[in-house]
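>>> fold the following and give me the result.
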Amino acid sequence: MLHGVPRALTRRLLAAVIASESVVVFFGALVAMSLDRTEGGSGTTWLVLGSILAVLCVVDAGMLRRPWGVTLGWFLHLATLVSALVVPMMFWVFVIFCGLWVVALVQGHKIDDLADEARRRHDAESSTGPSAT
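Below you'll find the predicted structure:
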């Protein structure tokens, strides 16, 4: 799923993944700042850009109810991949969190389907069950 509004459990799993990624992205911004300072730069640019990316990850965690929330999450993963040009270890952050994102989408969808099926079964049993007299 590249876009759309995920159902309840899928949305929670995706929010947990992207919010956790925000913390790691911010730490990556601190590393980029330190690397730039050792090379004689101020490091402020990398810290600001990384902080914006981290804040956007948190914002996306809350915006997954919107049709563009999942799409924004994919773009944030791509931005994390691009940050590997500054801090090469961010490539592994991308791999891990993109993998978790895909697992959350797939498994969350399956669990939401099972929960819907169980809810329908329960509703059918309660409507056809013995009536109290």
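
>>> can we go C-alpha only for contacts and neighbour counts from here?
Will do.

>>> where do the helices sit along the protein?
Secondary structure of the chain (DSSP state H): helices at 8-38, 44-62, 69-82, 90-128.

>>> buried residues, the third one. List them.
Which is helix 69-82. If you call a residue buried by 16 or more other Cα atoms under 10 Å, then helix 69-82 has these buried ones: 69-74, 76-77, 80-81.

>>> which one among the residues you listed gets closest to D112?
V70 (16.5 Å; Cα to Cα).

>>> correct me if wrong: that closest one contacts G4.
Yes: taking Cα atoms under 8 Å as the definition, V70 is a contact partner of G4 at 6.6 Å.

>>> the most centrally placed residue in the chain and L64: what is the separation?
For the chain, the residue sitting closest to the mean C-alpha position, by Cα atoms, centre = their mean, is I18 at 2.6 Å. Distance of I18 to L64, computed by Cα to Cα, to the nearest Å: 10 Å.

>>> one more, for comparison:
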Amino acid sequence: MFEVTPGMRRLGASVLGMEAIVVALTTPVAITINKVAPSVALTVGLGLAVLCVLVTGMLKRPAAYIAGTVIQVLAIATGFLVPAMFFLGVIFAVLWMAAIFVARRVEGATKR
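Predicted structure coming up:
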């Protein structure tokens, strides 16, 4: 089974916390620059930011890492509203994977 380590929780929380800020800030960009309907921009931007915060609180559970991966896909998909999010979403997805794999590798090496 998937073991959650303290390093994974710390790094995952850092990634999701920063991502929450970035996706929340896509809301005004989508409305003013890309002329997206405010209801759509608010639902997507702030909804995804709230989802990031909620999953951050659940990072002790292995299922939260699946939810975090889904968030990464959704963040990339927000590129359809704000094209820069295609790039930023990929960056956060890479950071998310690094949070999982690098933390596990580092903590595995320190256990020996």
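
>>> need the counterpart of R66 of structure 1 in structure 2.
Taking TM-score structural alignment as the alignment basis, one finds that R66 of structure 1 is matched in structure 2 by R61.

>>> which non-adjacent residue is nearest that match?
Computed as Cα to Cα, 6 or more residues apart in numbering, the closest residue to R61 of structure 2 that is not its neighbour in sequence is V4, at 7.1 Å.

>>> what do we get in structure 1 for that neighbour?
Alignment of V4 of structure 2 against structure 1 is given by TM-score structural alignment, with P6 as its counterpart.

>>> can you give me the neighbour number for its match?
21 (other Cα atoms under 10 Å).

>>> ok, it - contacts?
Neighbouring residues of P6 of structure 1 by Cα atoms under 8 Å, 6 or more residues apart in numbering: 64-65, 109.

>>> A54 of structure 1 too?
Applying Cα under 8 Å, 6+ apart, we find A54 of structure 1 in contact with 21-23, 25-26.

>>> G50 of structure 1 maps to what in structure 2?
In structure 2, the position corresponding to G50 of structure 1 is occupied by G45, as judged by TM-score structural alignment.

>>> do G108 of structure 1 as well
In structure 2, G108 of structure 1 lands on A103 (TM-score structural alignment).

>>> apart from its chain neighbours, what residue comes closest to the residue mapped onto V73 of structure 2 from structure 1?
Residue correspondence to structure 1 (TM-score structural alignment): V73 of structure 2 is matched to L78. In space, not counting the residues next to it along the chain, L78 of structure 1 is nearest to F94; the distance is 7.8 Å by Cα to Cα, 6+ apart.
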